[in-house]
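Engineer: everything below, folded, please.
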Amino acid sequence: MRRLLALVVIFVAVLGLTALGVWQVQRLMWKTALIETVNARVNAPPQPLRAGPDGWPAFTAERDEYRRVTLSGHFRHDKETQVYALTDLGAGYWVMTPLETPDGLVMVNRGFVPTDKRDPATRAAGQVSGEVQVTGLVRLSQNKGWLFSQPNDPAKDQWFLRDVAQIAQARQVAVPGWFIDAEAAPVPGGLPQGGLTVVRFTNNHLVYALTWFTLAGGLAGVSLWLSRRGRRKDGN
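Structural biologist: Below you'll find the model as predicted:
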């Protein structure tokens, strides 16, 4: 009786582990397709970004994030916001500045500045005036951070998330709920430094799938061994 119960438990465990393996295979297929889609977007020729009759488009992550676009206007440096950033270049800030276009304002992440260059006065040459052309990637508003990231504190002008709606409210500007990550481009003085968008996805689903299938196979082997051992005992 105990052997039968053990076999039933093992059988259920094998089914569960196999289901987890199949799920990871499905996740692998989804992640692979996502990576291919994003790679195609970031390497495509930039498309002009214009507002339609109903205003700026409502972008979604599945359809639009990391699309490469281009638009022209002039920066509203008086509405600049510096958002804390930890990049391959070290700690510093993203420079978020509204770009005034013929169709309205759009928030642009102009790029990275080190901590000692947070104050725009320390990088005055980079506060370009006149019309500029911005090419970059569509990004959705960053409403959630990592596990230990701090929330924004608009009252103290301390920013840790590129939350477009919150920044727009603090700066009293009307912008759509997404922003443009500017590509690397020549800037007087070299700052802000664009082109630091991280387009990298972890894809460990194959390893996870093999782990679950291996465990399922191991338990199936144990089940077969117990079954044969039981039959030999019964035969004796």
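
Engineer: only C-alpha atoms from now on, for both contacts and neighbour counts.
Structural biologist: Will do.

Engineer: what's the burial count for Leu49?
Structural biologist: 16 (other CA atoms under 10 Å).

Engineer: if I pick it, what's in contact with it?
Structural biologist: Each residue near Leu49 by CA atoms under 8 Å, 6 or more residues apart in numbering is listed here: Val69, Thr70, Leu71.

Engineer: and if you look at Gln193?
Structural biologist: Counting by CA under 8 Å, 6+ apart, the residues that Gln193 touches are Arg110, Gly111, Phe112, Val113, Ala184, Ala185, Val187.

Engineer: go with 7 Å
Structural biologist: By CA atoms under 7 Å, 6 or more residues apart in numbering, the contact list for Gln193 reads Gly111, Phe112, Val113, Ala184.

Engineer: here is a second sequence; please produce its structure as well for comparison:
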Amino acid sequence: MKAGRTARGLAASGERADQLPTISDDEGDIQHRHPIKLTLIGCLIVFCIIVLTALGIWQLERRTWKLDLINQVDQRVHAPVKQAPGPDLWAEINAKDFAYLHVTASGRFLDKPATLVQAVTARGSGFWVLSPFQSNSGFTVLINRGFIPTEKAADGWRPNNLSFTSVSGLLRITEPAGGFLRNNDPTSNRWYSRDVAAIATTQSLDVSAPYFIDAEANAAHTQLPIGGLTVVAFSNNHLVYALTWFGMALLLGLAFILIGRNELKARRRFKA
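Structural biologist: Next up is the predicted model:
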């Protein structure tokens, strides 16, 4: 029976308004709720909970992987020094197994101008000084001799010592992608990342290693460039991300329970 009957209709039927059955707001809502829509909403919430939970589990797995990586790198950094990998190992060079390996190379610096790569360090903005080094093993490797401030960039930075020497430091993987929103421009000699292949081509280097070496600090050397500024750090926010995803899944779960409970209460009142 419709609640919206007019006064004329009531008079014609001889019924009084206070004798008509009334429909409460809750009952009206129940009558107009489509069971298919409620089912779809419930399925959508359950699907979102599953996805959010899966994302949380994935972040926990990523955290385990990151902690293992940090442990491996820490062991490499503090391990006894090894010879820099020669051409027979270059095909195997990768970030997972070789990044930050403590290495040494014996030979001499080539008499070539250094390649300056823009850098931001704990000492401020400036440049990394990369110079080609001819090893006794017959190959060339780029050595990051260290950091110089911006105002010192015009000094040329050819190596002062061209005699045979040894350089120790950390093996670093090439950076071919350029800097953030900045691409390397070899023709203008503007470098924003340490792209080994591009620098080697610009310097006309033969048999050049696909990596470079960050020279370690030398206590007896107090002049520029400043070595030993390699930052060995990895962001590890995976636990925070995991808790965020799990928290969102929990909130959706609580919302699903509350909606379901209110729906059941409303239907019980309607049936009563």
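
Engineer: now the TM-score, please.
Structural biologist: TM-score of the superposed chains, computed with TM-score structural alignment, normalised by the length of the first structure, equals 0.90; 232 aligned residues with a CA RMSD of 2.0 Å.

Engineer: of the contacts of Gln193 of the first structure, which is the most crowded?
Structural biologist: In the contacts of Gln193 of the first structure, the most neighbours by other CA under 10 Å go to Phe112, 28 neighbours.

Engineer: how about the helices in the stretch 1-150 of the second structure?
Structural biologist: 7-13, 25-32, 35-77, 95-98 (DSSP state H, counting those that start in this stretch).

Engineer: follow-up on the earlier one: in strands only, show me the contacts of Gln193 of the first structure.
Structural biologist: Gly111, Phe112, Val113 (DSSP state E).

Engineer: closest one to Gln142 of the first structure out of those residues, please.
Structural biologist: Ranked by distance to Gln142 of the first structure (CA to CA), those are led by Gly111 at 15.6 Å.

Engineer: what is the aligned counterpart of Asn161 of the second structure in the first structure?
Structural biologist: By TM-score structural alignment, Asn161 of the second structure lines up with Val128 in the first structure.

Engineer: does that match count as helix, strand or coil?
Structural biologist: Reduced to three states with DSSP: H, G, I helix; E, B strand; the rest coil, the structure at Val128 of the first structure is coil.

Engineer: what's the spacing between it and Arg76 of the first structure?
Structural biologist: 10 Å (CA to CA, to the nearest Å).

Engineer: still on that earlier bit, pick out the most distant pair among the contacts of Gln193 of the first structure.
Structural biologist: Top of the distance list for the contacts of Gln193 of the first structure (CA to CA): Val113 and Ala184, 13.0 Å.

Engineer: tally of neighbours for Arg123 of the second structure?
Structural biologist: 11.

Engineer: does the spatially most central residue of the first structure count as helix, strand or coil?
Structural biologist: The first structure has Val199 as the residue nearest its centroid, 7.5 Å off, counting by CA atoms, centre = their mean. Using three-state DSSP, the three-state assignment for Val199 of the first structure comes out as coil.

Engineer: map it onto the second structure.
Structural biologist: Per TM-score structural alignment, Val199 of the first structure is aligned with Val232.

Engineer: neighbours of Phe109 of the second structure, how many?
Structural biologist: Neighbours of Phe109 of the second structure using other CA under 10 Å come to 25.

Engineer: ok, it touching Phe133?
Structural biologist: Yes - with contacts counted by CA atoms under 7 Å, Phe109 of the second structure reaches Phe133, the gap being 4.3 Å.

Engineer: wait, which of the contacts of Leu49 of the first structure is closest to Val38 of the first structure?
Structural biologist: Lowest distance from Val38 of the first structure to these (CA to CA) belongs to Val69, with 13.7 Å.

Engineer: would you agree that closest one is in contact with Asn43?
Structural biologist: No - applying CA under 7 Å, one finds Val69 of the first structure not in contact with Asn43, separated by 11.0 Å.
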